[in-house]
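Engineer: any chance you could fold what I've pasted below:
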Amino acid sequence: MFMRDGRSRGAGLCVLVVLTLMLMLAGKPESGIAADADTNGVQQTVAESLEALWTGRTFSPELQQRQQAMKTLLQNGAVTRADLVSMMETAFLPMLDRAVTSRYILKAMARDFDAVFAPHMTWEDGREMMWRVSTSVVKKGDQVLIKIGTLAPPGTPWLSVPETITIPEIEKMTEGRVTVKIYGGGVMGEDTDILRKMDIGQLDGCGCTSLGVLAASPETSVFLVPGLFKSYDEVDYVYEKFRKRLDRAFEEKGYILAALIDTGFFHIFSKNRIAGLEDVKKQKMLTWFGIMETTLYNELGINPTPVAVPEVVSALSTGLANTNLAPAAWMLGMQAYQYANYYLTPALMYSPAAIVVSTKTKDRIQKQVGVSDNYAQNFQEIIVSEFNLIEGEWRRQIRVYDAKSLKAFETKCGMKAMTFSAEDQKLIEQAGIAVREKLAGKAYPADLLNEILAALEEFRKSHP
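Structural biologist: Sure thing, here's the model as predicted:
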């Protein structure tokens, strides 16, 4: 009797449990079950979309359809912005070990990211998430420090732009896990000294003047060909058109071209009155940046004295030299303007500047943080992209500073602008052509020069 009653009670309990489960399932709204399925589908869509964006792949038609469905769920509130952020963070971290991006892809991601996720999540949100998640593997107190040396003097745009824009943003987005330290004013030596320190791992990057740019990638000397550029618009056009070729040239030497900016257009400055080329030939001219400058001087009959960049101001102040070729912004930043009373216009040549990062930076990050090769490569590309991001604003501020410097020399310092005669300008033009022909195939590839000349001709036809 006892056993029979126990079996009855056990059977009744089982029935009760089954009925309860059936009631629970029956009581759950179909919309709730569908919502779970939708959420899982959105997570997959987010992950696939993010990886396609990260690697530069085109969205498949099927993925585009799912992206539209995701947007509908976001718009009607079935999936919240908080859900989207969480899904993206979940997908992003493991993706860094699996898929590799590049600075070119990251440059285009602003547009492409917003097309998929805005207005619920914009590229600025995505960029912040990208930094936060990718650096979450960096332990507190084990900061990743990117060290850059440069000749650029403090207080000039070459330093102030990254120090006021890029570095604070990186520190904020990474909660201090990553920062950049720029050693300015030549405390790390000349550009060539800085590049050597990069090669042995003491520094990660160089804010290069033309001297460093040419040392890191000799073929960029083509940009210094006298008379090549007539305006900054032409400079920007050529930079954009030939950027990938330039990047490859730097990488072949072990460097990444993180930002391509300006040293500026070079004028002749002198302590003594110089009305033209004949007056310049009588001065104690100095030279500091290499073969292009000295070849031009040889063509013009000028005999310069070579001086290391950190010694230029000293040479001018002591009288070792009284005339030099430089951009106005550099003259102001180095306080060299106080040794000049005259300058000649138009400018003789243009010179680039650049931020280059060692390709070995990735290896150091990998060792310090303890991540995969792909992860470290992504980390490096993210850092490089931040400098690339401000390239346009960086150039703009340098150019404004340069123009203001020339004006200040005249209005506040009494410096007088002298103009080359038409005859002198013709001689300078002929000398520039001779320089580019002599150095083609030696200082830079002849085909690169010809392609740039063709591009400039094309640009000038469409911009008369």
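
Engineer: from here on, just use CA atoms for contacts and neighbour counts.
Structural biologist: OK.

Engineer: gap between the closest residue in space to Gly414 that isn't next to it in sequence and Phe266?
Structural biologist: Closest residue to Gly414 apart from its sequence neighbours, by Cα to Cα, 6 or more residues apart in numbering: Asn341 at 7.2 Å. Shown here: Asn341 relative to Phe266, a distance of 16 Å by Cα to Cα, to the nearest Å.

Engineer: same thing with Glu219?
Structural biologist: On the measure of Cα to Cα, Glu219 and Phe266 end up 20 Å apart.

Engineer: that older thread, Asn341 and Phe266 - which one has more neighbours?
Structural biologist: Phe266 (23 against 19; other Cα atoms under 10 Å).

Engineer: so who does that one touch?
Structural biologist: Taking Cα atoms under 8 Å, 6 or more residues apart in numbering, we find Phe266 in contact with Leu325, Ala326, Pro327, Ala328, Ala347, Leu348, Met349, Tyr350, Ser351.

Engineer: another one to check against the first:
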Amino acid sequence: MSFKRWLSLSMAAMFLFFFAFCASAADYTIKVGTIQPESHPDCVLMREVFQKYVEENSGGRIKVELYPNAQMGGDREMAEAVQLGILQMALPVTSITASFEKSFNVVELPYLFTTRESAFEALDGELGKELDKRLLKTGMMNLGYFENGFRHITNNKRPIYSPEDLKGLKIRTMEVPPHIAFFKELGANPTPMSFGELYTALQQGTVDGQENPIVLIHDSRFYEVQKYCSLTGHVFSVVHILTNKSFIDNLPSELQEVVKEGARRFVARHREVMPQEEEELIVELQNKGMKINDLTPEQKKPFVEAAHAIYEQFKGEIGEDIIALAEKVAK
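Structural biologist: As a prediction, the model looks like this:
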């Protein structure tokens, strides 16, 4: 064997040993699951902020592994995996968490929040703390609230300026009771359907439209199969860092704080990025041919009235006390 060949093999062996040693040096692994693609702010900031901070500040004792693109399943499956301790962390919308703790459906009440500022003030404050406390009994805990953005309506028939414009339209919604009730109140025909089937359903005209935040409308390429986008902003889509309580509790105290601080930094940066991202994507959607219309406060008024008309019917399911608290702090 030549000296160069021997040297090359020796160097390769040293690198393999080094990386194997680094991998084994981690005492704990945090697997993070999300349905979002790698280019989405959730994934980008999870890598650039959370993963970097936790791995560096734990001295290599914690390794963070990110699984985007629903590799670990949908939001529901990942939340179940977190509850069972199979997955250490997931980034689901709060409507999924409501499957485990019904009081989280309070966040899904239309027009509860009308600005990001009021939403995060409530979620960082009394409302969020109460929801977090109730979540603990499920074996899970929340490490911070962030967003998908306000939900808006797209369709192929006409721009939406009033509830009358929605009459008879078949609108795909999530299987979230307050969302379904709201669209029924507006006179639309809400049609729950899995997100994976939605593009084809819009393309084939199975449904006339759908409602989602701008980032999802863009990333899902709905501009290819939808003509109108109306900025109704009817629900603020909240996401949070869901983790297994036992996993966090069993970390040494100094590592618990590293993980929690990493989560705080991720949330803070995410909240800075999303408003600008949304503004840029609205322009991009227009450039791709979508007709986008905003609504004045006066035009939104009948939508808000229709929303508040359904609050009463959810007091039993969500809890009268948590709805009263939410309405108080959301002002």
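
Engineer: TM-score for this pair?
Structural biologist: The TM-score (TM-score structural alignment, normalised by the length of structure 2) is 0.84; 308 aligned residues with a Cα RMSD of 2.5 Å.

Engineer: picking up where we left off before, mark which of the contacts of Phe266 of structure 1 are part of strands, please.
Structural biologist: Under the assignment DSSP state E, the contacts of Phe266 of structure 1 contribute Leu325, Ala326, Ala347, Leu348, Met349, Tyr350, Ser351 to strands.

Engineer: adding distance to Gly10 of structure 1 and neighbour count, write the contacts of Phe266 of structure 1 out as TSV.
Structural biologist: Output for the contacts of Phe266 of structure 1, formatted as TSV (distance: Cα to Cα, whole Å; neighbours: other Cα atoms under 10 Å):
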residue	distance to Gly10 of structure 1	neighbour count
Leu325	100	23
Ala326	97	23
Pro327	95	24
Ala328	95	29
Ala347	100	20
Leu348	100	25
Met349	97	23
Tyr350	93	25
Ser351	91	25
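
Engineer: now, which of the residues you listed sits nearest Lys197 of structure 1?
Structural biologist: Ser351 (23.7 Å; Cα to Cα).

Engineer: which residue in structure 2 aligns with the closest one?
Structural biologist: Ser351 of structure 1 maps onto Ser237 in structure 2, with residues paired by TM-score structural alignment.

Engineer: same deal with Ile302 of structure 1?
Structural biologist: Under TM-score structural alignment, Ile302 of structure 1 pairs with Ala188 in structure 2.

Engineer: quick check: its match touching Ile160?
Structural biologist: No - assessed by Cα atoms under 8 Å, Ala188 of structure 2 is found out of contact with Ile160, at 11.6 Å.

Engineer: mutual contacts of the two, please.
Structural biologist: Residues touching both Ala188 of structure 2 and Ile160 (Cα under 8 Å, 6+ apart): Leu166.

Engineer: counting by contacts, list what the longest helix seen in structure 2 packs against.
Structural biologist: Using DSSP state H, we find that the single longest helix of structure 2 is helix 253-287. Judged by 3 or more Cα pairs under 8 Å, 6 or more residues apart in numbering; DSSP states H and E, helix 253-287 of structure 2 is in contact with helix 41-45, helix 52-57, strand 140-155, helix 214-219.

Engineer: and Ile30 of structure 2, which of those is closest to it?
Structural biologist: Taking these one by one with Cα to Cα, helix 52-57 is closest: 9.8 Å.

Engineer: buried set for the closest one?
Structural biologist: Of the residues in helix 52-57 of structure 2, Tyr53, Val54, Glu55, Asn57 count as buried by neighbour count, 16 or more other Cα atoms under 10 Å.

Engineer: between the residues you listed, which is closest to Glu280 of structure 2?
Structural biologist: Out of these, the member with the shortest distance to Glu280 of structure 2 (by Cα to Cα) is Tyr53, at 28.0 Å.

Engineer: chain center to stretch 116-123 of structure 2: distance?
Structural biologist: Its chain's average C-alpha position is 15 Å from that of stretch 116-123 of structure 2, according to Cα atoms, centre = their mean, to the nearest Å.

Engineer: residues in structure 1 aligned with that stretch?
Structural biologist: The aligned range for stretch 116-123 of structure 2 in structure 1 is 232-239, by TM-score structural alignment.

Engineer: likewise for stretch 305-316 of structure 2?
Structural biologist: Under TM-score structural alignment, stretch 305-316 of structure 2 corresponds to residues 430-441 of structure 1.

Engineer: pull the contacting residues for the most centrally placed residue in structure 1.
Structural biologist: Centroid-nearest residue in structure 1: Asn388, 2.2 Å away (criterion: Cα atoms, centre = their mean). Asn388 of structure 1 is in contact with Arg103, Lys107, Ala258, Ala259, counting by Cα under 8 Å, 6+ apart.

Engineer: likewise for Leu332 of structure 1?
Structural biologist: So Leu332 of structure 1 contacts Ser405 (Cα under 8 Å, 6+ apart).

Engineer: in structure 2, what sits opposite it in the alignment?
Structural biologist: Counting by TM-score structural alignment, the partner of Leu332 of structure 1 is His218.

Engineer: quick one: contacts for Ala326 of structure 1?
Structural biologist: Here Ala326 of structure 1 is in contact with Phe265, Phe266, His267, Ile268, Phe269 (Cα under 8 Å, 6+ apart).

Engineer: determine which two of those residues are furthest apart.
Structural biologist: Phe265 and Phe269, at 12.4 Å, using Cα to Cα across the contacts of Ala326 of structure 1.

Engineer: so which of these two has more stuff around it?
Structural biologist: For Phe265 of structure 1 and Phe269, the more surrounded residue by other Cα under 10 Å is Phe269, and the numbers stand at 31 against 24.

Engineer: what lines up with the more buried one in structure 2?
Structural biologist: Match for Phe269 of structure 1 (TM-score structural alignment): Thr154.

Engineer: likewise Glu386 of structure 1?
Structural biologist: In structure 2, the residue paired with Glu386 of structure 1 is Gly262, using TM-score structural alignment.

Engineer: so what's the closest residue to that match other than its chain neighbours up against?
Structural biologist: Once flanking residues are discounted, Gly262 of structure 2 sits nearest to Phe50: 4.8 Å by Cα to Cα, 6+ apart. The neighbours of Phe50 of structure 2, taking Cα under 8 Å, 6+ apart as the test, are Gly262, Ala263, Arg265, Phe266.
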